[in-house]
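>>> okay, predicted coordinates and the sequence, questions at the end:
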Amino acid sequence: MAIAREEVQHVAHLARLSLTEAEVEKFTAQIGGILDYFAQLQELDSELEEVEPMARPIDTANVVRPDGLVPFAARETLLNTAPEREGDFFRVPQILA
């Protein structure tokens, strides 16, 4: 499907773009290619009418592992690296009034 140079120039004008003649030629060809691709997709739609629609092609179950509490072996070492500490927590400067 072809698109006219005037249509590309009109769209560029609406978008407030100034295009050179080379850019108009380039975009005319590129948009024409995109429109050709959409025409192919429309032809494919008619061929796929007998295919049953589905939400997803592969049924999946919950694939994440269950949550579990695991003690951290180097807890004290980690807490000792903080500039300031309050009990088992890092102490940070107040950022909200």
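Perfect, thanks for sending it.
>>> rest of the way, CA atoms for contacts and neighbours
Fine.
>>> which helix or which strand is home to the residue nearest to the spatial centre of the chain?
Of all residues in the chain, the one closest to the mean position by C-alpha atoms, centre = their mean is Arg56, 18.7 Å from it. According to DSSP states H and E, Arg56 maps onto no helix or strand at all.
>>> show me what the helix of greatest length in the chain is packed up against.
Longest among the helix segments of the chain by residue count, using DSSP state H, is helix 21-47. Packing contacts for helix 21-47, counted by 3 or more C-alpha pairs under 8 Å, 6 or more residues apart in numbering; DSSP states H and E, involve helix 5-14.
>>> hold the first one in mind and look at this next one:
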Amino acid sequence: MSEINREAVAHLARLAHIEMTAEELDKMAGELDVIVDSIKTVSEVAGDDVPATSHPIPLANVFREDVPGATLTNEQALSGAPDAEDGRFKVPAILDEE
């Protein structure tokens, strides 16, 4: 018996405020049922000696050391700006405020 049926998908779609056609409901129910069955199969095979994992390849932190480097001077940063004022980039106002 299928764990996921068309009615369950329609219910979830209503809860999520997602409009789905009859064809989409049927397709999604089939796809979700295959996913649930696949997870069941893996769960049956994975025993206590198989550690849980979220990735098949062990990952390590690949961040570099945070070392400050050369930075631009204020004049260098503003040199390519189309407009600047008081040592800052000047841009058009987007709010009706002063």
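Now that the structure is in, tell me what you want to look at. Just so it is clear, the model here is predicted, and its values are computed rather than measured.
>>> and the aligned partner of Ala46 of the second structure in the first structure, what is it in contact with?
In the first structure, the residue equivalent to Ala46 of the second structure is Leu48, according to TM-score structural alignment. Listed by C-alpha atoms under 8 Å, 6 or more residues apart in numbering, Leu48 of the first structure has no contact partners.
>>> relative to Ala82 of the first structure, how far out is Leu48 of the first structure?
To Ala82 of the first structure, Leu48 of the first structure is 61 Å away according to C-alpha to C-alpha, to the nearest Å.
>>> one more: Phe89 of the first structure?
9 Å.
>>> these two: who's more crowded?
Ala82 (13 against 10; other C-alpha atoms under 10 Å).
>>> next, the buried residues of the longest helix of the first structure.
Applying a neighbour-count criterion of 16 or more other C-alpha atoms under 10 Å, the buried positions in helix 21-47 of the first structure are Val24, Phe27, Thr28, Ala29, Ile31, Gly32.
>>> so after it, what's the next helix or strand?
helix 75-80.
>>> show me the contacts for Phe89 of the first structure.
So Phe89 of the first structure contacts Leu79 (C-alpha under 8 Å, 6+ apart).
>>> from Leu14 of the first structure, how far off is it?
57 Å.
>>> same question for Leu96 of the first structure.
When Leu96 of the first structure is compared with Leu14 of the first structure (using C-alpha to C-alpha), they lie 46 Å apart.
>>> what about the residue in the second structure sticking out farthest from the centre, distance to Leu72 of the second structure?
Using C-alpha atoms, centre = their mean, the residue of the second structure lying farthest from its centre is Asp86. It sits 39.7 Å away. According to C-alpha to C-alpha, Asp86 of the second structure stands 17 Å off from Leu72 of the second structure.
>>> one step back: Leu96 and Leu14 of the first structure: which is more packed in?
Set Leu96 of the first structure next to Leu14 and count neighbours by other C-alpha under 10 Å: Leu14 wins out with 9 against 4.
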